[in-house]
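Trainee: Have a look at this fold, sequence not included:
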């Protein structure tokens, strides 16, 4: 027996849930197929548990700052990992329960099985049933990349970090992207000795100048960063691992190793070749600006497409797609320009729009850059000297803001409003004319002259 719907969504992560619920509100009969937990990577193995761990790391460091302010703390208290994990997992379980309730209220059929294409409008479930719909959305996300190198199994990937029962005394993080940088910082703050082994560049999607300031801060706090290092093998046993690089040099021993070497789209096993859906060399589903594949009736969203791997991007693109397919808005699409992003490092680093390098590549000599550094008040009062940085990238005679970047405490919160303004055509003169809220870190972006 074949069950028939108007829309079948493969994947119950941020992208899939958004398009499914929005389509259902427009009256579509919708099914969502996913053998995993509701919420996908973001809720279960990414944004939410990572941010919870980041908060724990912030509290660990806040104790030291409180002592500098005069609070009588003999020494910072250690995190009760067992209690923390229970509270975090309870919170995540609540999110999943709310998702489930919303799907039921919207009339969406949740099918806890994987599915593969038999035809563009026909899918087979892992358990043997069949589903049909004139429109299918692929939103199956991505997973941590695992390398075929000796001893890889001696380490863990990002999914495994959330099962830790204590902070490893000595940790190697292999990689230089945002996952590597975030975990290196937050686990160091929770008591790990951290080596960061980097083959290429650090945080390639962020402004290079501010990335270097962040790297300097990490080094000053005791994180060892080893550049141009390609790990070729891991040796030893769990709890005593050594890493061999391309020169034959050995690093370690380490109590734990965290591999953060990219992510792989979950496009294998879907039967895409059989129906003509194109993927790139890395397996990412290829889509146009309307999220459509080359096969009529099939679209794709989120990390499986290789677009910006950010939850708000997946949500916004899913909303726009549902409006196009079922909301009577045939031109609805998500604009991938000027997307704000934050690396939850220590301190956080964020940006929206073009980096300086990107702006010069696009606008050439018409680019003007303004930077400012300052010691945040909460640190200055404690006698500390760690500086924050703000950077404004402008283009043209009217100095339209094409990029805005910042490094320091509170960056993750202050950038949102500026992201809205940038999309509305913000000029530097608008910032200079605005009245600041004093004393704040946000006002520093109004003072760039």
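Mentor: Perfect, thanks for sending it. None of these values were measured; they are calculated from a predicted model.
Trainee: contacts, neighbours, all on C-alpha from now
Mentor: OK.
Trainee: what's the distance between stretch 89-101 and the middle of its chain?
Mentor: Centroid separation between stretch 89-101 and its chain, computed with CA atoms, centre = their mean, to the nearest Å, is 20 Å.
Trainee: which residues of the stretch 51-200 of the chain fall in strands?
Mentor: Along the stretch 51-200 of the chain, counting by DSSP state E, counting those that start in this stretch, strands occupy 109-111, 115-119, 122-125, 130-132, 135-138, 142-144, 170-174, 193-197.
Trainee: In TSV: the ones you listed, plus mean neighbour count.
Mentor: Formatted as TSV, the strands of the stretch 51-200 of the chain follow (neighbours: other CA atoms under 10 Å):
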stretch	mean neighbour count
strand 109-111	16
strand 115-119	19
strand 122-125	20
strand 130-132	21
strand 135-138	24
strand 142-144	18
strand 170-174	25
strand 193-197	23
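Trainee: Return the set of buried residues in stretch 309-322.
Mentor: Burial within stretch 309-322, assessed by neighbour count using 16 or more other CA atoms under 10 Å, is assigned to 310-322.
Trainee: Pasting the second one now:
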């Protein structure tokens, strides 16, 4: 059978673009790609990149305060100008989208700027009615924010909307306790908004290590966020331009905006995958094997749409591995067991890699090494903020199973911890490393004494 393409990719995010480009440029495949929105996907257009730039912008006031602590007596910060920032942000995102498009074009990929859906294991239909055939189909449609089911939810914004606001709201309610909610609470508070954050659980960051959960929650309050835990919304009423919110405990509040960040789901609605025979999971995720292959031999999926590890670098690695395996005759799987991540709050980030203390202690005895201290830079300027670090170590093999860092630029540090852990480093390997002084990171190699030993027969404090 003759096909229009060797590979057709549905979705122009990081994973789909990487797969398309590698298959075309390195292995000579004839590739088509369809994207109904902007090229670059969640990370480039409405996620990692604009969020990090917003985070940098939000730290201006704190930087000025620190400067005064170092003797810059005239250092002052006026009000944050959202219009100026938004103009520069839009220009940067346009530049990055252009680079994505140029990379695909240079590789010879045919771009279709419209929605595509599956018809059968070898056929896709574009929004204009065109049908195209392909030897392989790669689904890389990512995830989408979801709104909880409460009265008046249509008056709330999702996290995607924040990047498109014409004006910065003065009083904001953020709903959720995950990393997106915590990061946006940090950003908006830093830009001068009055922020309330509500979360249904007793701690933010469900699934993270207990140390980080407590410290991030404490820090949110310290930077001025009104964090209310074990709280949910009953309804939202629109009163003019104000959102009148009634909470589950019958208390109320008025806000300029309500931003819901309570999770994301695989973006498979209307995709046609299930109708074409692809097996989906209970949350709509595309079920794949270790090679990113679905139950249909010609159909693969990578990235958040598979709901494995929902991080951009993982999607990129999966997309590259798919291209190597299917078109390069170089079989390559992705190991999802050891993936570092960071929660970009301020002034301290939370960097994580490997198992949490609770996870590690379920099946083995582990030694926990932990430290807490006031960093030199902020201490000198008068800050009481403390950094903290933790290594979780197998008591028998001495292998480092997990690392947690709560400190400025923790994401930069945990990346290197992930390299060591990926090579199977033991606690003694960390100890044998001579410290770089004076740095925050030296604490990772100077923790000598076991803070506590926990295991399957001992009690680990519940998160």
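Mentor: Thanks, I have the structure now. Here the structure is a predicted model, which is why all the values come from computation and not from measurement.
Trainee: what sits against residue 356 of structure 1?
Mentor: Residue 356 of structure 1 makes contact with 207, 369, 393, 403, according to CA atoms under 8 Å, 6 or more residues apart in numbering.
Trainee: ok, now with 10 Å
Mentor: With contact set as CA atoms under 10 Å, 6 or more residues apart in numbering, residue 356 of structure 1 has these partners: 206-209, 362, 367-369, 391-394, 402-405.
Trainee: preserved in structure 2, out of the residues you listed?
Mentor: For those, the aligned pairs still in contact in structure 2 (both residues aligned by TM-score structural alignment, their matches' CA atoms under 10 Å) are 206-209, 367-369, 391-394, 402-405.
Trainee: Give the buried subset of the residues you listed as a ChimeraX selection command.
Mentor: A single ChimeraX command selects the buried members of these (16+ other CA under 10 Å):
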select :206,207,208,367,368,369,391,392,393,394,402,403,404,405
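Trainee: can you tell me which of the kept ones among the contacts of residue 356 of structure 1 are in helices?
Mentor: Within these, residues falling in helices by DSSP state H are 208-209.
Trainee: count of neighbours near residue 158 of structure 1?
Mentor: 20 (other CA atoms under 10 Å).
Trainee: so how far is residue 90 of structure 1 from it?
Mentor: Computed as CA to CA, to the nearest Å, the residue 158 of structure 1 to residue 90 of structure 1 distance reads 20 Å.
Trainee: Could you do residue 120 of structure 1 as well?
Mentor: 39 Å.
Trainee: Look up the closest residue to residue 447 of structure 2, ignoring the ones flanking it.
Mentor: Among residues not flanking residue 447 of structure 2 along the chain, residue 369 sits closest, at 6.4 Å (CA to CA, 6 or more residues apart in numbering).
Trainee: Same question for residue 105 of structure 2.
Mentor: Nearest-residue entry for residue 105 of structure 2: residue 111, 7.8 Å, with adjacent residues in sequence omitted and distances by CA to CA, 6+ apart.
Trainee: Wait, the one you found touches residue 34, no?
Mentor: Yes: Residue 111 of structure 2 lies in contact with residue 34 (CA atoms under 10 Å); the separation is 6.0 Å.
Trainee: okay, and the common contacts of those two?
Mentor: What both residue 111 of structure 2 and residue 34 touch, as defined by CA under 10 Å, 6+ apart, is the set 8-9, 12.
Trainee: Give the closest residue to residue 204 of structure 2 in space, chain neighbours not counted.
Mentor: Per CA to CA, 6+ apart, closest to residue 204 of structure 2 is residue 177, 4.5 Å.
Trainee: Now residue 48 of structure 1: which helix or strand?
Mentor: Assigned by DSSP states H and E, residue 48 of structure 1 belongs to helix 47-69.
Trainee: Now that helix: buried residues?
Mentor: Buried residues in helix 47-69 of structure 1 (16+ other CA under 10 Å): 48-50, 52-54, 56-61, 63-65, 68.
Trainee: Of all pairs in the residues you listed, which one is the farthest apart?
Mentor: 48 and 68 (30.4 Å; CA to CA).
Trainee: can you give me the helices in the stretch 251-400 of structure 1?
Mentor: Applying DSSP state H, counting those that start in this stretch to the stretch 251-400 of structure 1 gives helices spanning 272-275, 311-326, 356-363, 377-380.
Trainee: OK, contacts around the one residue sitting closest to the centre of structure 2?
Mentor: Nearest to the geometric centre of structure 2 sits residue 311, at 5.5 Å (CA atoms, centre = their mean). Residue 311 of structure 2 makes contacts with 43, 48, 303-304, 339-341, as judged by CA under 10 Å, 6+ apart.
Trainee: So among the residues you listed, which aligned pairs are also touching in structure 1?
Mentor: Shared with structure 1, among the contacts of residue 311 of structure 2: 43, 48, 303-304, 339-341 (both residues aligned by TM-score structural alignment, their matches' CA under 10 Å).
Trainee: longest single helix anywhere in structure 2?
Mentor: helix 82-107.
Trainee: Next, the mean deviation of it compared to structure 1.
Mentor: For helix 82-107 of structure 2, the mean distance to aligned residues of structure 1 following superposition is 1.1 Å (mean CA distance after the TM-score superposition for structure 1).
Trainee: against structure 1, where does that helix fall?
Mentor: The aligned range for helix 82-107 of structure 2 in structure 1 is 81-106, by TM-score structural alignment.
Trainee: circling back: of residue 120 and residue 90 of structure 1, which one has the most company?
Mentor: Neighbours were counted for residue 120 of structure 1 and for residue 90 using other CA under 10 Å; residue 120 has more, 21 against 11.
Trainee: Pick out whichever of the buried residues of stretch 309-322 of structure 1 sits closest to residue 192 of structure 1.
Mentor: Nearest to residue 192 of structure 1 among the buried residues of stretch 309-322 of structure 1 is residue 310, at 27.3 Å by CA to CA.
Trainee: for the stretch 251-400 of structure 1, what spans make up the strands?
Mentor: Under DSSP E, counting those that start in this stretch, the stretch 251-400 of structure 1 gives strands at 256-259, 263-265, 298-300, 341-343, 349-353, 367-374, 388-395, 400-407.
Trainee: nearest to residue 145 of structure 1, of the ones you listed?
Mentor: Closest of these to residue 145 of structure 1 is strand 263-265, at 4.7 Å (criterion: CA to CA).
Trainee: returning to that earlier point: show the buried residues in the shared contacts of residue 111 and residue 34 of structure 2.
Mentor: 8-9, 12.
Trainee: Could I get those in a markdown table, plus columns for distance to residue 281 of structure 2?
Mentor: Shown next, in a markdown table, are those (distance: CA to CA, whole Å):
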| residue | distance to residue 281 of structure 2 |
| --- | --- |
| 8 | 23 |
| 9 | 21 |
| 12 | 23 |
